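K.L.:
model the following, please.
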Amino acid sequence: MNVLLIGSGGREHAIARALSKSALLTRLYAAPGNPGVAETAELAPLDVSDHAAVAAFCAERRIELVVVGPEQPLVEGLADFLRAKGVAVFGPSKAAAQLEGSKGFVKDLCRANAIPTADYQRFDDEAKALAYLRAKGAPIVVKADGLAAGKGVVVAETLEEAEEAVAAMFSGAFGKSGAEVVIEEKLEGEEASFFVICDGERALAFTSAQDHKRVGDGDTGPNTGGMGAYSPAPAFTPQIEARVMREIVTPTLRAMREMGAPFQGVLFVGLMLTKDGPKLIEFNVRFGDPETQAMLPRLEDDLLALMRAAATGALPEKPLRFSPQTALTVVLAAKGYPGTPLTGSAINGLARAGEIDGVFVTHAGTRREGDALVAAGGRVLNVTALGDTAQAAQTLAYRGVDAIDWAEGFCRRDIGWRAITRET
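P.N.:
Predicted coordinates:
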């Protein structure tokens, strides 16, 4: 099969590595890709927001499957456009992508289908939102309704912080995404991420992960797109998985079918494991980043075969196979992240890190300048390691990190601490 992978981050590099192992693969293209993706795919200089150009490329290169990595093209309807041209796509339609594209849509769907989630209200008026905040008090959660690159959620511990978040959203901090806000109760418990592969009718459990969203050690500092992750999540037991499938995933897929928007692709179920059971925090309609970098090295089945089956409505019946080992990913970010990152600094030592047995380095925000590899974003590299325990995986991952020579980068040094605590 000829395959086109859409995206340019660490998630897409991890997907490219997994797809490249498939016996079904003839040729892999990536648009726009990155220097890491280029190791296993031919980069295509496509503007992925130009749907006609993507479709023309697919026709010219006889693409049999398009894999959409990030959420933005899905929310903008790329999958619909390509399917109308006869191209199979791993990723949901524009209507189904509302599960990530609108937090208010998801909350209303949960309410209508008795799916466990936090109590909430939606607002398109700043004064009414502030009045609600003052009536409820803190702690409380304020969310921009639309896409905000993982930064449109504020977990406010004080009323002042919540009011500042509402004011920022309505003043355009997130553009159109903040024109409406969702204000919800703060759930207490342990967070976990669960992924399922869907073909429009059925859902097949993938695996679980936990990430670290705060920028600093000890889960301190502002939220980021994720500073590291590990898989599986020890807190996500088989009993919890069964309950999430029954109470959250199945009714969601049923509701989407009934509204004429069957979900195909991967559904990322963000959860809070509360004392009353698992509750939905949010859905994403694509693989997580950096969770993917930790999950895919554990997958023992053919990812391309699985994606094709989901895209064609033919998911297998049998459970997927994953290594019992733990995979742990550390994100290396540019100084200044999650604010304005310092870009353009040279990075060395990747080959040295990759030579460590059990360590994989993926590119998240890099570019080539001549022979040099330089930082070109906030989250720049991911170092992943496999180990028989979370502690072993962590130790090996940081060996990989320390082999990299990049003075202008930084990382957390405690990725995996929850899982390691459970082991001791």
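K.L.:
every contact and neighbour count from this point should use C-alpha atoms.
P.N.:
OK.
K.L.:
show me what contacts the residue lying closest to residue 43 once chain neighbours are set aside?
P.N.:
For residue 43, ignoring the flanking residues on the chain, the nearest one in space by CA to CA, 6 or more residues apart in numbering is residue 30 at 4.9 Å. Listed by CA atoms under 8 Å, 6 or more residues apart in numbering, the contact set of residue 30 reads 4-7, 37-38, 41-44.
K.L.:
again, only using 7 Å
P.N.:
With contacts defined as CA atoms under 7 Å, 6 or more residues apart in numbering, residue 30 is in contact with 4-6, 41-44.
K.L.:
would TSV of those residues with secondary structure be doable?
P.N.:
Formatted as TSV, the contacts of residue 30 follow (DSSP: H, G, I helix; E, B strand; the rest coil):
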residue	secondary structure
4	strand
5	strand
6	strand
41	coil
42	strand
43	strand
44	coil
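K.L.:
compare with the first, here's sequence two:
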Amino acid sequence: MKKIAFAGTDGRTMLSALIVSTAKSDEYPEEYQGVVVRGTPAMPRFAELMNWPIDFIPTASNSVEDYAGGLIQAIGDGKIDYVVPMPEALLFDGMVDMIEQAGHGGRVIGLSKAGAFIEGDKLKGKELCRTAGIPVADSWLEVDAKDYPTILSSCLNLIAAYGGAVLKYPYSAGGKGARIILNAWQIREVYDTLINDYRDAYRRLFGKKNRWPLLIESLMSGVEISFTILVDAGGNYQILPTAMDYPERFEGPASKDNPITGGVGAISPHPMETARLIQMAGETIAAPLIRTMKEMNILRPCILYPGCFVSLNSAKEPTRIRVSEINIRPGEPEAQPVARRIRNLGALVEATA
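P.N.:
Predicted coordinates for the structure are as follows:
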């Protein structure tokens, strides 16, 4: 029996392990054992109470070094066969590189530190999309976050041309770094809120005197849809069922008074999912992205998770798709309903590795 591990401490981690252990498939009759690496202190007891067939492997701490050390030992001891890191921070900090250096690179699904910029630096991610020919917001620019006059004029221009602007802290922000501006009155308040939230992070990265990169882009209209894409070392890929999360803190559209959170719930399939939409995502996003990653020598078995805006016609058929940002791990909470719909998750993970 192959043992598939998911490293992390959140709901998608435990649920994925449960699905690996319990889902049945007529096409893939092999049995798999789901494993949680680290988890939370309550998870083993909860799994025991629920009679869930999940194994747990602890780590000494939440550091990337202890995650890597625990995984290397577990792989060497035969306690796990493959592992999917769930938190993006583990990829940013080089956990995959550490496992590769220990000779177990074929057992882990995730990008190395060299490729983690795709999510970890949204400005470099935009440049990657430009190189690959992947459509993004119609207008975007990089500015110094301390240069408010330039930010003001840029936002006014984008509001006039596109009906809104989005300020984005371009580094890891747990899904909370985007701030929407819909009219001129909101610019200063939204800007001040973003700077207050990320001033310390900017100072850690760049100090007080250096430039603080900020991404400004035009507001994209359409339906928001994300795609989970499994990619193997050769560039073959599989797009999983879609999902839709509810990222706003309160009911209603996102605004300065209704900020975007890390996601408070999700459903699958997305109401607008069609075979044509999946095909469009493959042709417009997955194929050129993977090809460009291969050309940059950063492709390895991984999970890509692009968040997109889709335009539809009156027949609800997709006419245009644009990428907002690309993540490099399963979405949370979107991964939970997606996993629930998959009957062969263990086989998919094994095939990806």
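K.L.:
what does the residue nearest to residue 43 of the first structure correspond to in the second structure?
P.N.:
With TM-score structural alignment defining the correspondence, residue 30 of the first structure maps onto residue 37 in the second structure.
K.L.:
next: residue 267 of the first structure.
P.N.:
Match for residue 267 of the first structure (TM-score structural alignment): residue 304.
K.L.:
what helix or strand is its match located in?
P.N.:
According to DSSP states H and E, residue 304 of the second structure maps onto strand 302-312.
K.L.:
residues making contact with that strand?
P.N.:
109-111, 220-232, 318-331.
K.L.:
which of those are buried?
P.N.:
The neighbour-count test (16 or more other CA atoms under 10 Å) marks 109-111, 220, 223-232, 318, 320-331 as buried among the contacts of strand 302-312 of the second structure.
K.L.:
which residues in the stretch 51-200 of the first structure form helices?
P.N.:
51-60, 71-75, 78-84, 98-101, 103-112, 126-136, 159-170 (DSSP state H, counting those that start in this stretch).
K.L.:
can you add distance to residue 142 of the first structure and mean neighbour count and give these back as CSV?
P.N.:
Formatted as CSV, the helices of the stretch 51-200 of the first structure follow (distance: least, CA to CA, whole Å; neighbours: other CA atoms under 10 Å):
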stretch, distance to residue 142 of the first structure, mean neighbour count
helix 51-60, 33, 16
helix 71-75, 21, 22
helix 78-84, 29, 19
helix 98-101, 16, 24
helix 103-112, 11, 18
helix 126-136, 9, 15
helix 159-170, 7, 19
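K.L.:
ok, which of those helices comes nearest residue 397 of the first structure?
P.N.:
For residue 397 of the first structure, the closest of the helices of the stretch 51-200 of the first structure is helix 71-75, at 28.0 Å, according to CA to CA.
K.L.:
helices or strands next to the closest one in the packing?
P.N.:
Contacts defined by 3 or more CA pairs under 7 Å, 6 or more residues apart in numbering; DSSP states H and E place helix 71-75 of the first structure against no helix or strand at all.
K.L.:
sorry, back to before: overlap between the contacts of residue 30 of the first structure and the second structure?
P.N.:
Comparing these with the second structure on both residues aligned by TM-score structural alignment, their matches' CA atoms under 7 Å, the contacts found in both are 4-6, 42-44.
K.L.:
who wins for most neighbours among those?
P.N.:
Neighbour counts for these (other CA atoms under 10 Å) peak at residue 4, which has 28 neighbours.
K.L.:
tell me who's in contact with it.
P.N.:
28-30, 63, 65-67.
K.L.:
how near is the residue nearest to residue 32 of the second structure when sequence neighbours are not counted to residue 247 of the second structure?
P.N.:
Distances taken as CA to CA, 6+ apart put residue 2 closest to residue 32 of the second structure, at 5.1 Å, once the chain neighbours are dropped. Distance, residue 2 of the second structure to residue 247 of the second structure, using CA to CA, to the nearest Å: 35 Å.
K.L.:
who has more neighbours out of the two?
P.N.:
residue 247 (21 against 17).
K.L.:
and the more buried one, what pairs with it in the first structure?
P.N.:
Using TM-score structural alignment, residue 247 of the second structure sits opposite residue 213 in the first structure.
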